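Chemist: Return a 3D structure for these sequence lines:
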Amino acid sequence: MFYFIFLVAKTFSGKPFTDVSHFVNADGLHIFTNCWEPKGDVKFLVCMLHGFGGHCIRFNELASYFTEIGGLVFSHDHIGHGESEGSRTTVDDYNKLIRDTYQHVDIVMEKYPGKPVYIFGQSMGGALAVLAAHAKPTLFKGVILVGPMLLIDPGLQSSFRRVLIKMAAYLAPNVVLTSLPESRGSRDQDEIKISQEDPLKSSDVKSEMALQLLRIGEQLEVVMPQFTCPFITLHGGDDFTCSVEASKLIHRVAKSEDKTLKIYELCRHDLVHELQEDRIKCFTDIQNWLKERLQLNS
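Modeler: Sure thing, here's the model as predicted:
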């Protein structure tokens, strides 16, 4: 007698993927998705990319600023992040994250043909957004960057440390090299507590992921001076995680004819969850930037 056991793929929190929105990527991994729809007609599309250790549900408040003016917002948890499948908070090739982004964009564009598409990226998601838009410059009408990770961490810049990371990634890819403290992301203590207690978040940087972050930084060094897409960069002046100088750098060196830079002097890395007054200003600045380019009156 033969017994067949069918394993049902489940999210990180244990929900069957048959019960949640998702797509299956080229590696056969289930990628959790979320969508925020406007009340009226869809005027434009926004693909949102979260940062390292994060997940897409955390974009609820910001997404409302897009849907309010007719945007259909869609996002997904990167491989190994949030509710998606994959080794926790790591990937063996960062290009897979960009590949999955294109797949998600194609899925949504098929449902809403002819609508302009914008790409939003926060932190590591900002780096991925720049690389994705540069590789397919006609796909996106504009790029929105919030606290983007655009320069290699100074602690990784020496040749010796780069060699050590490459060795560690090869010999022990899942060893944790460091953890990013949630407490330095925002001045809003309530948001810090929510982040610290969020079971879907993880701040552990494994050696394999450290290598991919290093490679992302190396590629950005090449791409930034060649970047031509319209973009807006928003960065906290007291960001201890991703360099505000990198945001100034891309604004200075990019070939884009349409580029905007806004620095929020007292804010930290996670502008999306900063003090209410400051994040509303950031969200409103993004909304107004979109209105101007989409020629929306309301």
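
Chemist: all contacts plus neighbour counts: C-alpha atoms, from now on.
Modeler: Fine.

Chemist: how much space is there between the residue nearest in space to the middle of the chain and residue 178?
Modeler: Residue closest to the mean C-alpha point of the chain, counted by CA atoms, centre = their mean, is residue 125 at 2.3 Å. Look at residue 125 and residue 178: by CA to CA, to the nearest Å, they are 19 Å apart.

Chemist: returning to that earlier point: now the residue nearest to the centre of the chain: which helix or strand?
Modeler: helix 124-135 (DSSP states H and E).

Chemist: picking that back up, hmm, residue 54 and the residue nearest to the centre of the chain touching each other?
Modeler: No. Taking contacts as CA atoms under 8 Å, residue 125 lies outside contact range of residue 54: 9.7 Å.

Chemist: for the stretch 1-150 of the chain, what spans make up the helices?
Modeler: Using DSSP state H, counting those that start in this stretch, the helices of the stretch 1-150 of the chain run over 60-67, 95-111, 124-135.

Chemist: how about this one, so we can line them up?
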Amino acid sequence: MVVIAHGYGEHIGRYERLADRLVADGAVVYAVDHVGHGRSEGERVHITDFEDVVTDLHTLDETARREHPGLPVVLLGHSMGGLIAARYAQRYGDTLAALVLSSPLIGRWEGAAQLLALDEIPDVPLDITTLSRDPSVGERYAADPLVWHGPFKRPTLQAIERGLAAIDEGPSLGGLPLMWIHGEADPLVPIDGSRAGVEHLRGPDYVERTYPEARHELFNELNADAVMTEVAAFVRRS
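Modeler: Down below sits the predicted model:
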């Protein structure tokens, strides 16, 4: 069973291709829109404490286990979902079979501090070319009414900074199998900043895959099929 945690401003509907691939490979997939995202309730992209989001995800996990008892659970988090998944693994790692972090917002991320230093956070749309080398990905993102297209909320940025600190101050994952995937040309969550967080978390059972020229959304990149094949192989052996 795979539980997916999506990224900032988006929704889980953008992961249908990945879910279909995992299901075709024999997995059961569960996911939910985080509070303030997609079809979930709450002020848009307003998160004051990521510990609460982790607790929400644990409720989904408990539901999945009731419906499919006995299946090992692999948690997969992308971008901000990587922050949520990493913190989840620190809190509930003994219940997981493995963890997959895709372009995870962990370690060092200067974006939050830079925006918080401003008197007013600018309402500048995301540069859709940062998502993928495939132009159609950005075009669909820009036209998606369930995606948040407005500015960051200050409380959310502050919560991100606290979440990063909590992971940094929390334990390593010990023997929990961990796979880290990242685009080497990711401008939104630069790979070097995430590496610091991964090095803190990882134990001896560790797989790293980085992709030259790939941008932020590896499951929507030009080489997405190859990425998903590697992730599915890791999930299978876990």
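
Chemist: Quantitatively, what TM-score do the chains reach?
Modeler: Scored against TM-score structural alignment, normalised by the length of the second structure, the superposed chains reach a TM-score of 0.91; 235 aligned residues with a CA RMSD of 2.0 Å.

Chemist: and the residue nearest to the centre of the first structure, what does it touch?
Modeler: Counting by CA atoms under 8 Å, 6 or more residues apart in numbering, residue 125 of the first structure makes contact with 49, 50, 51, 52, 148, 149.

Chemist: Can you tell me what the first one aligns to in the second structure?
Modeler: In this case it means residue 49 of the first structure. Residue 49 of the first structure maps onto residue 5 in the second structure, with residues paired by TM-score structural alignment.

Chemist: Run a quick neighbour tally on that match.
Modeler: 28 (other CA atoms under 10 Å).

Chemist: which one is residue 205 of the second structure nearest to, not counting chain neighbours?
Modeler: residue 177 (4.8 Å; CA to CA, 6 or more residues apart in numbering).

Chemist: Could you give me the buried positions within stretch 201-218 of the second structure?
Modeler: Neighbour-count burial for stretch 201-218 of the second structure, with 16 or more other CA atoms under 10 Å as criterion, is recorded at 201, 202, 210, 214, 215, 216, 217, 218.

Chemist: mind checking how far residue 170 of the first structure is from residue 89 of the first structure?
Modeler: 17 Å.

Chemist: repeat for residue 210 of the first structure
Modeler: 10 Å.

Chemist: for residue 273 of the first structure, same thing?
Modeler: Applying CA to CA, the value for residue 273 of the first structure to residue 89 of the first structure is 21 Å.

Chemist: And residue 201 of the first structure, by the same measure?
Modeler: Distance, residue 201 of the first structure to residue 89 of the first structure, by CA to CA: 9 Å.

Chemist: what does residue 97 of the first structure give?
Modeler: 12 Å.

Chemist: joint contacts of these two?
Modeler: Counting by CA under 8 Å, 6+ apart, the residues touching both residue 97 of the first structure and residue 89 are residue 79.

Chemist: More neighbours: the two, which one.
Modeler: Shown here are residue 97 of the first structure and residue 89; by other CA under 10 Å, residue 89 has more neighbours (22 against 19).

Chemist: In space, what's closest to the equivalent of the more buried one over in the second structure - neighbours in sequence excluded?
Modeler: With TM-score structural alignment as the criterion, residue 89 of the first structure lines up with residue 45 in the second structure. The shortest distance from residue 45 of the second structure to any non-neighbouring residue, by CA to CA, 6+ apart, is to residue 36 (4.8 Å).

Chemist: pretty sure that neighbour contacts residue 53?
Modeler: No. If you go by CA under 8 Å, residue 36 of the second structure and residue 53 don't touch, sitting 10.5 Å apart.

Chemist: okay, now the residue nearest to residue 45 of the second structure: neighbour count?
Modeler: Number of residues near residue 36 of the second structure (other CA under 10 Å) recorded here: 19.

Chemist: Likewise for the one 10 residues further on?
Modeler: Here the number of neighbours of residue 46 of the second structure (other CA under 10 Å) works out to 18.

Chemist: So residue 4 of the second structure versus residue 30 of the second structure, what's the distance?
Modeler: Distance from residue 4 of the second structure to residue 30 of the second structure, by CA to CA: 6 Å.

Chemist: higher neighbour count, the two?
Modeler: Under the criterion of other CA under 10 Å, the comparison of residue 4 of the second structure against residue 30 puts residue 4 first, with 25 against 17.
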